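> Sharing a model that was predicted from the sequence below.
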Amino acid sequence: MLTTAPENGSLPMCGTSAASSSCGVSPFSSISGKTSIMANVIEVNRIEDLHAYALTWERLFRKTPHATFFQTLDWLQTYWKFYGQNKTLRVLLVQVESEIIGILPLVEQRETTHAGPVRVLTYPLDAWGSFFGPIGGEPTATLFSACRYLAATSKQWDLFDLRWIEPEVDRGRTFNAMRCHGFTTVPYTWQTSYAIDLPGNFDDYLATRTPKFRASIRRAIRKAQEAGIVQERYRPEVDATRPFSPNEELYDRCVELARRTWQGGSSSGTTISHAETAEFFRECFLKASQRGMLDLMTLRRDDELIAFSYNFCHQGRLLGMRMGYEPDCKRLSPGVTMLGMQIRDSIDRGDCRIDLGIDHPKAKERWSNKTLLSQRLCHYSRFSVQAQILRWGHWLKYRSAAAA
């Protein structure tokens, strides 16, 4: 289903009578230098209809700051295939002067809260990654138009909740766009991700660690090398002019290794070997490999796989997804060895950041030299009792957290 913005898509600029006076410069000024412009929002509700916009999506993705695999159409199609049940897809494409200048993928889903079931309009990420946002090089205009459209259309949701916003990239755009069109936006700090900003060489990184941990890293790498352990990095470079097949045999060996670790007995449903998520992770591996956005680090001893690190990468930025190592090799500290070698090799390759994610903070704090805070912006429908109860619950929760 495709729908377009009401009122012939005419979007008045902030500061005019149709918008809040707190909004400032026209979000379209960087596009055309005009004070007024006609914009149209196309809403796509069926995943198969997005095939028609694949080339446009790809063009805009290449312009997206700090873009990740999770902002690709490949990711959205994979996510929808496995987790789109009982959800409503709402992809908003912003068109200015016959050209699509930005995309805002959204999803409506029912969530269970302390206030009861709540219908939420949010990003299609579900905490698989650390950050999310609009696709394209004009995020201000995209967010402005999308929020204008959402404010003018019927609302089936109770809570408009944009999570995983990266403040370094967003710079208040989302908050301003929501407020500009009448959403009573409440900002919260959402999650903390632990990252490593990579310096010019490995010794400079080690110098930032405690003497004890620095010695542990060096000792683990030295013992591994003495034991004949070698590292391999699978990071396919895709050439559109040549056929390419992902290394599925290597991935299968990583899954088999994961089954022999604690992941094999995990009931969380988030490991690469779990029955509920195995096919999802495999498809992500295939899609990311075909895009040249996969990074798979392995350690081997006598051709035996003893550890792996499964990551996504783009423009020198890595996001760690899953890691595993052979239980029988604990005396070689394979976890420390793996990450130490990965950091050293990433520095040599010219990578700039490794995002270790949000889970297991105590283990990651030893490695991290930068914490990345994501933001959450909420608008609670005044017509929803559950949303208003949730608003007070959030206020108490975040107030208590701030006072702690």
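Perfect, I can see it now.
> C-alpha from now on. contacts and neighbour counts both.
Noted.
> residues in contact with residue 167?
373, 374, 375 (C-alpha atoms under 8 Å, 6 or more residues apart in numbering).
> between those, which is closest to residue 158?
Nearest to residue 158, judged by C-alpha to C-alpha, of those is residue 375 at 19.6 Å.
> Could I get the contacting residues of the closest one?
Here residue 375 is in contact with 163, 164, 165, 166, 167, 187, 188, 189, 190, 191 (C-alpha under 8 Å, 6+ apart).
> if I look at the fifth one, how far off is residue 97?
According to C-alpha to C-alpha, to the nearest Å, residue 167 stands 30 Å off from residue 97.
> ditto for residue 79
31 Å.
> Have a look at those two and say which one is more surrounded.
Shown here are residue 79 and residue 97; by other C-alpha atoms under 10 Å, residue 79 has more neighbours (19 against 11).
> can you tell me which strand in this structure is longest?
For the chain, the longest strand by residue count, based on DSSP state E, is strand 99-113.
> Toward the C-terminus from that strand, list the very next helix or strand.
strand 116-122 (DSSP states H and E).
> So what angle separates the directions of that following strand and strand 99-113?
160 degrees (axes from the mean of the first three to the mean of the last three C-alpha atoms, to 10 degrees).
> Put this next to the first one:
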Amino acid sequence: MTVTAPSLLAAPGASAEWSAEVHRDEQALIALAGDLRDLYDRSPAATPFQAYEWIKSWWGWYGTRGRLRLATVRCRGRLVAAAPLAAGVRHGFPVLVPIAADQSDFTDVLLDPAYADGAVRHLARALLDERGWCALDLREVRPGSAAHLLAARWPRRAWRTPSSVCLELPVGAAGSGTGIDAVLDRLPGRTAGKMRAKLRKIDVRGITAESVPADRVPDAVHALLDLHTRQWRGRPINPEHTRERFRRHLAEAAAGMVRDGRAAVLQYRWDDRLVAGDLVLIGHRHVGAYLYGALPDLRSRVDVSLMMLREDLALARDRHRQSVSLLRGDEPYKLKWRPTPVRNERIILGRTAAATAYAGLARTRAYLSERRRGGPGAPAGPFGSASRLLHD
């Protein structure tokens, strides 16, 4: 454990004592559970991927002993910032990465905005005092995230470059133009008419949607993943989705998040037969359609994506959220809804001179990966013309 010396800084309206430390003991995740849950509630920019239940479950199934780096900042004893990180090696460089980054669509740190100025400075100092790493790599930072404040205050070199595109659909203002109606109103009249006909077909067939209570969530997640695997049989599937550790992580995380109102598992039944399942993560501002599964033959009978989108939008409306995020990827089946694209950024914060080489290599590998996928590739230049060196 690395501990920074307490200091006195100005907090909102008064002088307050600050302290920061970096925890390496895995028991810290358990001991700080209440504080981390409370801080998440006070962190409006945080997404469900920073919720305690998500990171704790992931660490239990994926984490490596000795690699936890949980940086925390307190003001007069109250937790006001936290960065749940893990130490690792990427491309031969020692780095820090957010816990659960590989299974998360957004990465960030937790920050109470009432203490932002002092909390960010102390968080940066605690991380820089921690030895053994050259760069902090935040791959999927959403616009408006607390990580942007950390990058702006970072006293050494920092880079950012465009990352994944996420697509969002507005829930709509209260009234008749909400939910699926608000989305269909964005489409050409002929297309919207066809979609409404498909919704009537779903209703006529009697397919029902049920939100699963927390005590039944683990079984529901296992059933969802079984459907997901069947749905992708014979086609390329994310291999992690077929592994037991992912199954156990998702079941454990979803159960806690549903209990706390931070997720919902929806099951769709036709004549009492389970035909589809959907895991929706509920953030402060939006809900995210994370993973679903459906019987392969269901697609030939109804529009599955439309059926689930209607329920996800209704959930967002009922929880007073602004939008439904279709999360990473701009696949054609998402684009037909005319969603709003929101681009994440990759932020790399350097600690040592080796960070420059790491950032350049990371940029090059991202460019080549994009080209292999047939995309337009990343902008030209040593770190991309669309990328910016934040500061020296």
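Sure thing, it's come through. Because the structure is a prediction, the values reported are computed rather than measured.
> Drop the TM-score for these two in here.
Scored against TM-score structural alignment, normalised by the length of structure 2, the superposed chains reach a TM-score of 0.81; 363 aligned residues with a C-alpha RMSD of 2.9 Å.
> In the stretch 101-250 of structure 2, what residue spans correspond to helices?
Applying DSSP state H, counting those that start in this stretch to the stretch 101-250 of structure 2 gives helices spanning 116-129, 146-153, 180-184, 189-205, 217-231, 244-259.
> Now distance to residue 9 of structure 1 too, for the contacts of residue 375 of structure 1, in TSV please.
Output for the contacts of residue 375 of structure 1, formatted as TSV (distance: C-alpha to C-alpha, whole Å):
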residue	distance to residue 9 of structure 1
163	27
164	28
165	27
166	29
167	29
187	29
188	32
189	34
190	33
191	36
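> among those, which ones are buried?
163, 164, 165, 166, 191 (16 or more other C-alpha atoms under 10 Å).
> So which of those residues are in strands?
Per DSSP E, these map to strands at 163, 164, 165, 191.
> Switch these over to JSON lines; also include distance to residue 171 of structure 1.
Formatted as JSON lines, those follow (distance: C-alpha to C-alpha, whole Å):
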{"residue": "163", "distance to residue 171 of structure 1": "14"}
{"residue": "164", "distance to residue 171 of structure 1": "13"}
{"residue": "165", "distance to residue 171 of structure 1": "10"}
{"residue": "191", "distance to residue 171 of structure 1": "17"}
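> what's the closest of those residues to residue 154 of structure 1?
residue 163 (21.8 Å).
> what's the burial count for residue 260 of structure 2?
Residue 260 of structure 2, neighbours per other C-alpha under 10 Å, totals 13.
> do residue 94 of structure 2 as well
17.
> for the one 3 residues further on, same thing?
Residue 97 of structure 2 has 23 neighbouring residues, counting by other C-alpha under 10 Å.
> quick one: contacts for it?
85, 86, 87, 88, 136, 137, 138.
> wait, doesn't residue 343 of structure 2 sit right on residue 164?
Yes - between residue 343 of structure 2 and residue 164 a contact is recorded at 5.9 Å, counting by C-alpha atoms under 8 Å.
> re earlier: now tabulate the helices of the stretch 101-250 of structure 2 in a markdown table and tack on mean neighbour count and distance to residue 282 of structure 2.
Listed next are the helices of the stretch 101-250 of structure 2 as a markdown table, based on neighbours: other C-alpha atoms under 10 Å; distance: least, C-alpha to C-alpha, whole Å:
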| stretch | mean neighbour count | distance to residue 282 of structure 2 |
| --- | --- | --- |
| helix 116-129 | 21 | 24 |
| helix 146-153 | 19 | 18 |
| helix 180-184 | 20 | 18 |
| helix 189-205 | 14 | 24 |
| helix 217-231 | 21 | 15 |
| helix 244-259 | 20 | 9 |
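> Redo those as a markdown table? Include distance to residue 312 of structure 2.
A markdown table is the format used below for those (distance: least, C-alpha to C-alpha, whole Å):
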| stretch | distance to residue 312 of structure 2 |
| --- | --- |
| helix 116-129 | 33 |
| helix 146-153 | 26 |
| helix 180-184 | 9 |
| helix 189-205 | 14 |
| helix 217-231 | 16 |
| helix 244-259 | 15 |
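> so residue 47 of structure 1 sits right up against residue 78, yeah?
No - with contact defined as C-alpha under 8 Å, residue 47 of structure 1 does not reach residue 78; the gap is 10.1 Å.
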